[in-house]
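A.B. asks: Need coordinates for the following:
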Amino acid sequence: MLVVSDEVREALAGRRPVVALESTIIAHGLPRPHNLRVAEELEEAVRQEGAVPATIAVLDGRPHIGLGEEQLERVAGEDGFRKLGHRDLPPAVAAKASGATTVSATALLASLAGIRVFATGGLGGVHREWTQTQDESADLGLLARTRITVVCSGVKSILDVPATLQRLETLGVTVAGYGTDRFPGFYLTDSGHPVDWTLTTPEEVAEVMRAQNALRLPESALIVAHPVPPEEQLDPGLHARVLAEALDACAAQGVTGQAVTPFLLDHLVRHTDGAALRANVAAVRGNVRLAARIATAWTRR
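C.D. replies: This next block holds a predicted model:
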């Protein structure tokens, strides 16, 4: 069922480093034609660190692990591409649909293909006003039962960050800051909340991954929270002001449920003159490079 590219298959067979990359940021997260340039840049960044990129998407009902140039162009430029979480994979396959994979779908498909390291921007999490909506990203439950290392810049800052950290603890998902004892806030270097563990080198991350295997613990993920550099983050004051305005607009327009997150993210991008978008890309760029170094350290066993 999985279509694994020759490059990725050979790398896995030869125990060479591979990094999984999601495709939602390409199809839905960035404007055209900027999205294709960023997608190519991210893959090249992985290669420069000595690893093989494996961008993941579903094309005509077939999950692809690693995309060729024409396939990447298709994800970036084709209209009607769905956004697929892991729950959407069976109907998408049955209907021979095409779609970009979210964090949960990418993590699952990467794990099934034998890839251990995955780089993304920010995770989903517990939404604001959870007590009324019970709205929580599918990312959390999937990561609680999938053995993969996810390099990210925390969770999206529009979410309830402390509730998300508490939920991850309840689910038994290990969270470690990379070079920091603070949990990053996606666009922001520091969300204002601490982490219990700090790792400082790719080798230390790989040792934790090996310990997960040696202890035979439940198949949960390791989240490596890697902050965007302070000089590339969204100005915290601007972020706070625009987010407050976005929440007010959301309430005034009656936006609820799954529509809240894309509404808030779009508002942030449009009302920060693109600064939020630039911080997003900076975060992902740093994450894919770190993920490649971790994948390299992991293969040295």
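A.B. asks: alpha carbons only for contacts and neighbour counts from here, please
C.D. replies: OK.
A.B. asks: For stretch 291-301, buried residues please.
C.D. replies: Under the neighbour-count criterion of 16 or more other CA atoms under 10 Å, stretch 291-301 has 291-298 buried.
A.B. asks: One more, please, to line up against the first structure:
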Amino acid sequence: MLQFFDYSPEVKFAMEQKKPILALESTIISHGMPYPENYETAQVVEQIVREQNVTPATIAVLDGKIKIGLTAQELQLFSCNNELYKASRRDLSFIIANEYSAGTTVAATLFCAAKAGIKLFATGGIGGVHRGDAQDISADLIEIARTPIATICAGAKAILDLPRTLEFLETMSVPIIGYRTQVLPAFYSDSTPYQLPTSVNDIPSLVKILKTHWCIDAVTGVLIANPIPAEFNIPSNEIEPIIINALHQAERNNITGKALTPFLLAEVSKLTEGKSLHANIGLIKNNALLGAQVAHAYFYS
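C.D. replies: Reported below is the predicted structural model:
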């Protein structure tokens, strides 16, 4: 297995020195934002993590190697590559065997981070149960349920069926902890009508729950819901009609499967005249900051 993994010098040094590491996914870069915003955001996000004395480990697949951390040059080349696959966990063997390159979804990133021994992961928003009756359920939820890693996110993406996503996570026994919120945030929006089972207002309380969860030998991951900052918030009643419009566009164009989420994000960005893209950038920076703070506190407590 080790022959398929490649650690950046920065991540390798952090592991040798036993320093805290925060995993970051790469489909935000490859499929979530256009160039150059994706590259600029990735650079800033990694720097935010470093400023908390934590090492960022952006995970991706390059030429058939699972990269745990990207060098500056790799990050730049990855950001402007228009021929990247979008890899969930099921796709990794095909992509590695053929020496392709890919952005890793939440599911694939969690799988790779767990193999690397990383316990904390920050992303924008997770996948979930899609709207409608197609039974389209993101592999993100399955991987969160079976991988003992804490995922910091701004809730599930607003394009999803949020109540059914919450129900699925409850069925899979995944703890969901609101950070300074008692309701589920929905990516672009800081609140929804959906109550969370648990909330905390400070990082020590959060870390205590994480350590206890794994101390009692619970095998699931933990989802930490961190609302989008107020200055980037798009209220639900404003974004919902736009999402419905984008969903209709996807249906008319017969867009399904792994192509659906990138299409919807791009369509929503177009319909909001870029407002949703700025919100996306704002929330991933915010999640990276909280993720780094939690990683630091978890490691040193």
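A.B. asks: Got a TM-score for the pair?
C.D. replies: The TM-score (TM-score structural alignment, normalised by the length of the first structure) is 0.95; 298 aligned residues with a CA RMSD of 1.4 Å.
A.B. asks: circling back to that earlier point, among the buried residues of stretch 291-301 of the first structure, which are in helices?
C.D. replies: Counting by DSSP state H, those place 291-298 in helices.
A.B. asks: Turn the residues you listed into a markdown table, including distance to A282 of the first structure.
C.D. replies: As requested, these are exported to a markdown table (distance: CA to CA, whole Å):
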| residue | distance to A282 of the first structure |
| --- | --- |
| A291 | 14 |
| A292 | 16 |
| R293 | 17 |
| I294 | 19 |
| A295 | 20 |
| T296 | 22 |
| A297 | 23 |
| W298 | 24 |
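A.B. asks: circling back: now, which of the buried residues of stretch 291-301 of the first structure sits nearest L199 of the first structure?
C.D. replies: If you rank those by distance to L199 of the first structure using CA to CA, I294 comes first, at 11.4 Å.
A.B. asks: wait, doesn't that closest one sit right on A206?
C.D. replies: Yes: counting by CA atoms under 8 Å, I294 of the first structure does reach A206; the two are 6.4 Å apart.
A.B. asks: Look up how far W130 of the first structure lies from E136 of the first structure.
C.D. replies: Separation of E136 of the first structure from W130 of the first structure (CA to CA, to the nearest Å) stands at 7 Å.
A.B. asks: again with H271 of the first structure
C.D. replies: For H271 of the first structure, the distance to W130 of the first structure - CA to CA - is 26 Å.
A.B. asks: Whichever strand or helix holds A244 of the first structure vs the second structure, average offset?
C.D. replies: Secondary structure assigned from DSSP states H and E places A244 of the first structure in helix 236-252. Helix 236-252 of the first structure differs from its equivalent in the second structure by a mean of 2.6 Å after superposition (mean CA distance after the TM-score superposition for the first structure).
A.B. asks: which other helices and strands contact that helix?
C.D. replies: Here helix 236-252 of the first structure touches helix 260-270, going by 3 or more CA pairs under 8 Å, 6 or more residues apart in numbering; DSSP states H and E.
A.B. asks: The helix it packs on: which residues count as buried?
C.D. replies: Applying 16+ other CA under 10 Å to helix 260-270 of the first structure flags 260-261, 263-265, 267-269 as buried.
A.B. asks: average offset between that helix and the second structure?
C.D. replies: Relative to the second structure, helix 260-270 of the first structure is 2.1 Å off (mean CA distance after the TM-score superposition for the first structure).
A.B. asks: Off-centre distance for that helix?
C.D. replies: On the basis of CA atoms, centre = their mean, to the nearest Å, helix 260-270 of the first structure sits 17 Å off its chain's mean C-alpha point.
A.B. asks: okay, H271 and W130 of the first structure: which has more neighbours?
C.D. replies: H271 (16 against 13; other CA atoms under 10 Å).
A.B. asks: what's that one in contact with, if anything?
C.D. replies: Counting by CA atoms under 8 Å, 6 or more residues apart in numbering, H271 of the first structure makes contact with V242.
A.B. asks: If we use 10 Å, what do you get?
C.D. replies: H271 of the first structure makes contact with 238-239, 242-243, 245-246, according to CA atoms under 10 Å, 6 or more residues apart in numbering.
A.B. asks: what does I28 of the second structure give?
C.D. replies: 34, 38-39, 41-42, 79, 103-106, 123-125, 262, 280-281, 284.
A.B. asks: Please say which position in the first structure it maps to.
C.D. replies: Structural alignment (TM-score structural alignment) places I28 of the second structure against I25 in the first structure.
A.B. asks: got any residues that touch both of E136 and W130 of the first structure?
C.D. replies: With contacts taken as CA under 10 Å, 6+ apart, the residues that reach both E136 of the first structure and W130 are 159-160.
A.B. asks: just checking, what packs against the host helix or strand of P163 of the second structure?
C.D. replies: Using DSSP H and E, P163 of the second structure sits within helix 162-171. Judged by 3 or more CA pairs under 10 Å, 6 or more residues apart in numbering; DSSP states H and E, helix 162-171 of the second structure is in contact with helix 139-146, strand 176-179.
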